[in-house]
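J.: Would you be able to build a 3D model of this:
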Amino acid sequence: MTTSRECGEASGGIVVTGASTGIGLATARELAHRGFHVLAGVRRESEAEALRAPNIEPVIPDITDRDHITALEERVGGSLRALVNNAGIAINAPVEALPMSEWRRQFDVNLFGHIAVTQAAARAATQQEARSQLHLDGGRVAMHAYGAYAGSKFALEAVSDSLRRELASQGVEAIVVAPGAVKTNIAMDGAVTADRIVAAMTADQNRRYGPLMQAIIAHSASFTTNGTPAGEAAKVIAKAATTRNPRTRYTIGRDAAMLTRLSRALPDRLLDRFLAFLLRPHYATGRKAQVHG
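T.: Here you go, the predicted model:
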């Protein structure tokens, strides 16, 4: 494996977590098409068999399980080109109404699991002469009811910044890829979780947050339905993972680029109002006045 190779040449394996569906699946296939051997992380044996293809080797790691990560590290050995940290879950609910067990589950998967995999990948990367690249999915804007999800992503971006500075002298890159709306099943999965959380709310919480939660579910469904195709997102990730001189950050979709710029340029109160404006059309008739911001 050598840093001088361009993205069309295979030079070491690439690990993609969360490759069962959506962005992860499309990324695994895109990288395999470019000639790289991909270790594609899935959750079930049935998904592994469906994904198996030339240059794609399914693995079944639970990124919150230490033994699974150890097994993945042993499988990777000393041949790692890149790690694409894509696995994740979305648990959306108001800060007050989200049980602590759900906060911990969100951070276990979206933050601590990724850190554990990254630690294993960093050991493999720094033992090689060639440069590997570690990709972390970051975020900069937290909408209503996205406290836990965005919190885990903000933390992951901070970890990536620190990691990039720590590994720079060793020739290892840490890159943040921040997608906007992408056509995946995450909205459907998130809606099921949100419905479960709403059902467990107290009567007072339902009175204060019920309309907001329904608007969030509707917004998320619209957001992903009209988003960037997963295949297009995969091309951005594949380029970031394999180009000779990668940027430190990439965005996917115009919405992600716009929100990133606005978060830097707008005062907090003005950004609050803008996010409330985006959410307002998704409230049920007669409930638009409930939008806060």
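
J.: CA only for contacts and neighbour counts going forward, please
T.: Will do.

J.: mind listing the strands for the chain?
T.: For the chain, the strands defined by DSSP state E cover 13-16, 38-41, 56-59, 80-85, 133-136, 173-179, 249-252.

J.: residues making contact with the last one?
T.: Right, strand 249-252. Contact partners of strand 249-252, identified using CA atoms under 8 Å, 6 or more residues apart in numbering, comprise 175-180, 228, 233, 236, 240, 257.

J.: Among the strands of the chain, which comes closest to Met143?
T.: Among the strands of the chain, the nearest to Met143 by CA to CA is strand 173-179 (15.0 Å).

J.: Pull the distance from that closest one to the chain's centre.
T.: Centre-to-centre, strand 173-179 and its host chain are 10 Å apart (CA atoms, centre = their mean, to the nearest Å).

J.: Now render the contacts of strand 249-252 as CSV, adding distance to Val291.
T.: Formatted as CSV, the contacts of strand 249-252 follow (distance: CA to CA, whole Å):
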residue, distance to Val291
Ile175, 35
Val176, 31
Val177, 30
Ala178, 26
Pro179, 25
Gly180, 22
Thr228, 27
Ala233, 31
Val236, 35
Ala240, 38
Ala257, 25
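
J.: Here is the second sequence; please produce its structure so I can put it next to the first one:
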Amino acid sequence: MSKVIFITGGSSGIGKSIGEFLQDKGYTVFGTSRNPEKIKDSKFPLVAMDVRSAESISMAVAQVIAKAGTIDVLVNNAGVGITGPVEEIPTAEMRNHFEVNFFGPIEVMKAVLPQMRIQKSGLIINITSIAGYMGLPYRGIYSAAKGALELVTEALRMEVKGHGITITSAAPGDFATNIASGRYHAPVITGSPYEVPYGNTLKELNEHVDGGSNPLEMAEAVYAIMKTPNPNVHYKVGVFMQKFSIVLKRVLPDKMYEKMLMNHYKL
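T.: Predicted structure coming up:
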């Protein structure tokens, strides 16, 4: 029997690419969407799920197990973007962001772990972000949520290792997906001390949103992780300079790295 793959946020972008790629490889794939009935072109089944609702998550996981009998691999992919000066992003938007990008993935892991323990096997791949390795100006809340998920991955990996379960993270750089359409943008406020620098950063982000790498690269990376007998704790997927920026942060003095980022963002 083929392994059963459960992908959150499988209706578009990276999740859709991963699902289609793995299905073509012969795996049994299930994805999730908040409104699966609106998705007419999915090549694999989508179940209704909202990562902000523990009840919704439990129902979706139970539905997949009832149909397939197991969940061998969880790809925790569902997420949203957020931009804005930390001072000006409404706290309610920050909380919602963490519900989707941090607490949501944790709830999904909590829902699948009992089944994986019964099987004495399982693989969880948390899709994080290279942005989670550094605090990026006007993307600070996104960096914080993804960075937090990286650390939870490290901790939970050690907690479940004795049950035959492996947890790892895959951090993409910039990929050409529709994440911008669902991203919360704090408005550029006329007269704000951030009006010009944030406005310029937002304009640049929007101009380059379609210039990222092909999501197929993430699908290939996830497949490679699945085929690895003993996966690493973390993986980074993206162009050389994006991955190298993490190395630079590790080796450069903090102020030097900060200056490099500020030059990049023209601050």
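
J.: Need the strands of structure 1 in CSV (columns: mean neighbour count and distance to Thr224 of structure 1).
T.: Listed next are these as CSV, based on neighbours: other CA atoms under 10 Å; distance: least, CA to CA, whole Å:
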stretch, mean neighbour count, distance to Thr224 of structure 1
strand 13-16, 26, 21
strand 38-41, 27, 23
strand 56-59, 23, 26
strand 80-85, 27, 20
strand 133-136, 26, 20
strand 173-179, 26, 11
strand 249-252, 20, 13
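
J.: Dump those strands to CSV, plus distance to Arg280 of structure 1.
T.: Listed next are the strands of structure 1 as CSV, based on distance: least, CA to CA, whole Å:
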stretch, distance to Arg280 of structure 1
strand 13-16, 36
strand 38-41, 37
strand 56-59, 42
strand 80-85, 33
strand 133-136, 31
strand 173-179, 23
strand 249-252, 24
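
J.: For structure 2, which helix extends over the most residues?
T.: helix 140-160 (DSSP state H).

J.: so that helix versus strand 122-127, what angle?
T.: Between helix 140-160 of structure 2 and strand 122-127, the angle comes out at 170 degrees (axes from the mean of the first three to the mean of the last three CA atoms, to 10 degrees).

J.: Where does helix 140-160 of structure 2 end up in structure 1?
T.: Per TM-score structural alignment, the counterpart of helix 140-160 of structure 2 in structure 1 is residues 147-167.

J.: Over in structure 2, tell me which residue corresponds to Asp97 of structure 1.
T.: Wrong residue type there; residue 97 of structure 1 is Ala, not Asp. So, by TM-score structural alignment, Ala97 of structure 1 is matched to Glu88.

J.: ah, wrong one, I meant Ala240 of structure 1
T.: In structure 2, Ala240 of structure 1 lands on Ile225 (TM-score structural alignment).

J.: Tell me how many other residues surround that match.
T.: 19 (other CA atoms under 10 Å).

J.: What is the burial count for the residue nearest to it when sequence neighbours are not counted?
T.: If the residues on either side of it in the chain are set aside, Ile225 of structure 2 comes closest to Pro231, at 6.1 Å by CA to CA, 6 or more residues apart in numbering. Pro231 of structure 2 is flanked by 17 other residues according to other CA under 10 Å.
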